[in-house]
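Undergrad: The sequence isn't on hand, but the structure is:
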């Protein structure tokens, strides 16, 4: 999305102006639902039919374990034709998918061991059974022992010490080095056929197009073009028969998607842009489906960058930023009502969420922000910018050109922090610099916003993100107390103990302020009202056997 910021900034300024005129505070808006998919019972759906979905990109790899693995959008789609061992509900809680896992037995250990029994009927699209050897090959490809396999760095297979066949080819035994608390994590991206990961060349380069014999699910690829992929019912599928007979995926831009929807060539399309939403709503039967996505915005503070090395400055920033205003400016005219994350790890849709920000005294309070700066020795200067020991309180904010969420954040930081005496200089970086990691790992920024995930494993990767010297600790802040708590969390198996430790860790992070979670992003999808059980599923997985078209 590359909309102009002018209207956004004016709209936010008007909201602030009106709020300052003595109006009573508005009640906290209702958050978007956890899911919006138009649920309809199977008996009301047509037996057959084609669902035509617009996607932003079909290029690159379909390998869900690859370092350049498919986007969140395509991750949702691949469940139609690749093995998925778990279903995910709207709260991000995983449960075994009975089409692939008949049973699971967890022995916490240590060492922890999990034994699966694969569904006896589960087969690949060519009829070959899905067996333990497939799990063994998947683990061997990405356990870190062979770096020539270009695996994503956050999969967790390195926490597994052994994968072996049990009493039959359909039984799998997985042994973990430590706790089994997040035992599903390595397998949450699916199980790959042994032949598809047999060597680095096949793993790295063999997934550019889909080979039907590597797939397993209610659908299987039947044709592929540079900008299209066609999925038909799989003759080998053993589970509940799907309602649809075909799914067509097409790559289009926002303008092309809106035109395709208007010309009745598409049934579903991304709709983050207000113009696209307006086009969808103008069509008979066009609806916008909206849910809380599994992603949120987080501000990263470079604690080595001048005044940002002062924890009082970072706390003052957190007390001065209004996440709701930032979110409204980023998504105007969409109907989305953003709410503050108010948690370091959990999304509002997750059962463990509590307002730990309030518990830590972090809330929108610019008068308190000024008192914090006063106590730290930052005194008001003649030009409104605070000064300490002759140093003006000036910080840099990086905006990513063309990324509306980032552009809005930079403008809002500059506007909101000026009221407490902090001057913000806006610098620009490219999307490429953000994507290739050079911006964050190079540390050439003061404050920058990133998109992070509220995954089903919210306590996963804490050491990398917040631990001293962690590869994703872009704030460069060492926190010994956080290191201690992260170590205890990684060793704990009891869910209640893990939640309690996470609360303690959140308190440390709010106090030390290496970063600030802002607001959860919406999932916005345009769809025809006859499309059932699909749209904006939020954190939940899609049941592709249930997706269909309402019978006319």
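TA: Thanks, I have the structure now. Nothing here was measured: the structure is a model prediction, and the numbers come from that model. Numbers count the residues shown, from 1 in each chain.

Undergrad: Please count neighbours and contacts with C-alpha atoms only from this point.
TA: Noted.

Undergrad: what's the longest helix in this protein?
TA: In the chain, with assignment by DSSP state H, the single longest helix is helix 495-512.

Undergrad: Report the angle between whatever helix or strand comes next after that one and helix 495-512.
TA: Scanning forward in sequence from helix 495-512 by DSSP states H and E, the next helix or strand is strand 515-528. Here strand 515-528 points in a direction 110 degrees away from that of helix 495-512 (axes from the mean of the first three to the mean of the last three C-alpha atoms, to 10 degrees).

Undergrad: Tell me the helix or strand right after strand 515-528.
TA: Counting by DSSP H and E, the element after strand 515-528 in chain order, helix or strand, is strand 531-532.

Undergrad: returning to that earlier point: and the longest helix of the chain, which residues are buried?
TA: 498, 501, 502, 503, 505, 506, 507, 508, 509, 510, 511, 512 (16 or more other C-alpha atoms under 10 Å).

Undergrad: The structure to be compared is supplied as follows:
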């Protein structure tokens, strides 16, 4: 889920990291969850929750390449999970399935003993046990190519799984030490799904006949674009308050209207729609254009519509049509007064990615110059301040504030410094005022349908990528990653997680910066020379900035504009190229057809496992292509790889944390990608819906969701108490 690189030896010293011990001050989440937390005794029994999602899942198997945010949401509600995430994004034992889980041996092999809850059973009545653990291990071990798995991390280190002292105990023996063992078996599928390649590959794509959670799948209806979950009668934990949860696919731009129509109770919304809900909640919010005597002119109606956020291109012409449109809007606003916006920060961050495989950015000095030109705090403010969320730049590639591995290591590279950025560029041979050769244009650089700067976009639109490397998912405020767990399934966001089952390859070998600029390195333009672009070997320093062109990307677009302005100040020209959403990730990011790009990575409590493919040093494949795994910046180093390997192999949590932070510091130095800000999470929710909304890091507790009893009031205290 990210990218890597390291500077040449001695180019930039990496400071020694202090305070990595257990006595170190623990970071806190920048924003708490906002779910209208309520005790179970004030939640009504029954009711249906209509929950807007991006799409009906293509598969219900989270371990397949085309799994998405919807896949994860279903799995969290209907399948066992040995560990889930708390409000700080840290793994905690799930008491509904586990009495305990701990490492009981380290020599000669690491052994983990799971003690299962004695009531834990599958929906067909069979006890959950070692046979299910073993079937999942064999399917995901990577030893049988007949299983079409998207990832094998951790499972490939297991040597054997066997029954313990009784049927409730499962012994897992590892062939090599594995620090992230808590990431395994979450979710856990029944042996019926994992037992054979056919069942794994096809059997669980549209149905799960056997499950074990507070809910079970009643149906997956692709025509109605919905997944219906109903109470599981064999659930042994707290009974689900809701009778039914309907996950309904609703386009992001239609969600405010769906809330107003009563077809949806809960929806991830864009900033514009969030503002509409907030305005509706205010009494007498601005009146209407129809107040007063006499007719209202079309001009007055149009002025009112523009002032209330109507898209100028979609305002109908003609007084009658416009009046009907506004009247419908006002009726919807009246209904929306029953809703509110719940907001937090997603467990994901937006980054500026730099393609280091070729061109100017193959030179680490140019990448560092780009990074030093950025005012990251200002960029965070562009997106988060208007939403009332803390505008704090992300200081780590590998964790977010609140998680155990988080530390702000950005100092390894340094903050915004125009003079330093210009010095780095001069050292790399890029000098101002140099001659620039005129070259014939070779057509559109970004492929078919690419458009230039100027189209407006709504929301944030940042693409978030899951570790399974699927197709990009884009969301209003950043791809929506619905709530996501350590597997990397989203919760992305709008259009949400980007993944691609196959490992991308790069046919273009890395190229370093060409030596010998038109003038010696560091030579400034002659006194009195006309100001011009930075140049080297007769070429101006111009970077292609690729962005998606679809709706839901206004914030993203604003960030790109600010970045372009910042780079212009140090002499770097950017050419913004907008491409269709469907081709943005696959044809540009994964294919390496970009210089600069904005997309998001989900955070994970298991960076040694989940982040390694993002920062792994690209390696040559047998056919001569470059296997980049998920390292779309194509910048890597052996040293960072070694730190990840060491972190994943130590069972000392303090040592592992120290190694992760050292790896992050070196990733900062390499400047392949620059974390900018944590993505906002905006949820439109019915006011009487409790224990649901902006979950932040935490895994949702589906059995506690529901509607307040009539006359009940919210009281302080954790959900489910």
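TA: Good, I have the coordinates. Nothing here was measured: the structure is a model prediction, and the numbers come from that model.

Undergrad: re the thing from before, how far off centre is the longest helix of the first structure?
TA: Offset of helix 495-512 of the first structure from its chain centre (C-alpha atoms, centre = their mean, to the nearest Å): 21 Å.

Undergrad: Hmm, residue 594 and residue 588 of the second structure touching each other?
TA: Yes: Residue 588 of the second structure is within contact range of residue 594, at 6.0 Å (criterion: C-alpha atoms under 8 Å).

Undergrad: More neighbours: which of these two?
TA: residue 594 (24 against 19; other C-alpha atoms under 10 Å).

Undergrad: Number of residues surrounding residue 70 of the second structure?
TA: By other C-alpha under 10 Å, neighbour count at residue 70 of the second structure equals 31.

Undergrad: can I assume it sits in a helix?
TA: Yes: assigned with DSSP: H, G, I helix; E, B strand; the rest coil, residue 70 of the second structure falls within a helix.

Undergrad: count of residues packed around the alignment partner in the first structure of residue 565 of the second structure?
TA: Residue correspondence to the first structure (TM-score structural alignment): residue 565 of the second structure is matched to residue 415. Other residues within reach of residue 415 of the first structure, judged by other C-alpha under 10 Å, total 16.

Undergrad: quick one: the helices in the stretch 51-200 of the first structure?
TA: 72-78, 132-142, 200-205 (DSSP state H, counting those that start in this stretch).

Undergrad: Run through the strands of the stretch 251-400 of the first structure in chain order.
TA: 268-270, 286-301, 387-388, 391-392, 394-400 (DSSP state E, counting those that start in this stretch).

Undergrad: hang on, the earlier thing: turn the helices of the stretch 51-200 of the first structure into a markdown table, including distance to residue 248 of the first structure.
TA: Output for these, formatted as a markdown table (distance: least, C-alpha to C-alpha, whole Å):
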| stretch | distance to residue 248 of the first structure |
| --- | --- |
| helix 72-78 | 11 |
| helix 132-142 | 28 |
| helix 200-205 | 24 |
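
Undergrad: deepest of these, which one?
TA: helix 132-142 (a mean of 22; mean count of other C-alpha atoms under 10 Å).

Undergrad: Look at the match of residue 565 of the second structure and give its secondary structure.
TA: helix.

Undergrad: Against residue 426 of the first structure, how distant is it?
TA: 11 Å (C-alpha to C-alpha, to the nearest Å).

Undergrad: Read off where stretch 33-46 of the first structure ends up in the second structure.
TA: Going by TM-score structural alignment: stretch 33-46 of the first structure matches residues 31-44.

Undergrad: what does stretch 6-16 of the first structure give?
TA: Counting by TM-score structural alignment, stretch 6-16 of the first structure pairs with no residue of the second structure.

Undergrad: distance between the ends of stretch 39-58 of the first structure?
TA: Across stretch 39-58 of the first structure, first to last residue, C-alpha to C-alpha, it's 27 Å.

Undergrad: can you list contacts of it?
TA: Outside stretch 39-58 of the first structure, the residues that touch it by C-alpha atoms under 8 Å, 6 or more residues apart in numbering are 73, 226-229, 243-253, 257, 265-270, 532-534, 546, 548-551.

Undergrad: Please pick the buried ones from these.
TA: Of the contacts of stretch 39-58 of the first structure, these count as buried by 16+ other C-alpha under 10 Å: 228-229, 243-252, 257, 266-270, 532-534, 546, 548-550.

Undergrad: what about stretch 669-684 of the second structure, distance to the chain center?
TA: The answer for stretch 669-684 of the second structure is 9 Å, by C-alpha atoms, centre = their mean.

Undergrad: Equivalent analysis for stretch 58-69 of the first structure, please.
TA: 16 Å.

Undergrad: Name the residues of stretch 186-206 of the first structure that come out as buried.
TA: Quick answer for stretch 186-206 of the first structure (16+ other C-alpha under 10 Å): 186-194, 196-197, 199-200, 203-204, 206.

Undergrad: List just the nearest of those residues to residue 463 of the first structure.
TA: Nearest to residue 463 of the first structure among those is residue 186, at 16.8 Å by C-alpha to C-alpha.

Undergrad: To which residue of the second structure is that closest one aligned?
TA: Aligned partner of residue 186 of the first structure by TM-score structural alignment: residue 184.

Undergrad: Its match contacts residue 157, correct?
TA: No: with contact defined as C-alpha under 8 Å, residue 184 of the second structure and residue 157 do not form a contacting pair (11.1 Å).

Undergrad: Map residue 61 of the second structure onto the first structure.
TA: Using TM-score structural alignment, residue 61 of the second structure pairs with residue 63 in the first structure.

Undergrad: Tell me the spacing between that match and residue 532 of the first structure.
TA: Residue 63 of the first structure is 28 Å from residue 532 of the first structure, by C-alpha to C-alpha.

Undergrad: likewise residue 274 of the first structure?
TA: Distance from residue 274 of the first structure to residue 532 of the first structure, by C-alpha to C-alpha: 23 Å.

Undergrad: What's residue 257 of the first structure aligned with over in the second structure?
TA: Using TM-score structural alignment, the partner of residue 257 of the first structure in the second structure is residue 255.

Undergrad: That match contacts residue 266, doesn't it?
TA: No: the pair residue 255 of the second structure / residue 266 is not scored as a contact, 9.2 Å apart, by C-alpha under 8 Å.

Undergrad: Which residue ranges of the stretch 101-250 of the first structure form strands?
TA: Under DSSP E, counting those that start in this stretch, the stretch 101-250 of the first structure gives strands at 101-107, 113-118, 160-165, 171-176, 219-225, 228-233, 246-251.
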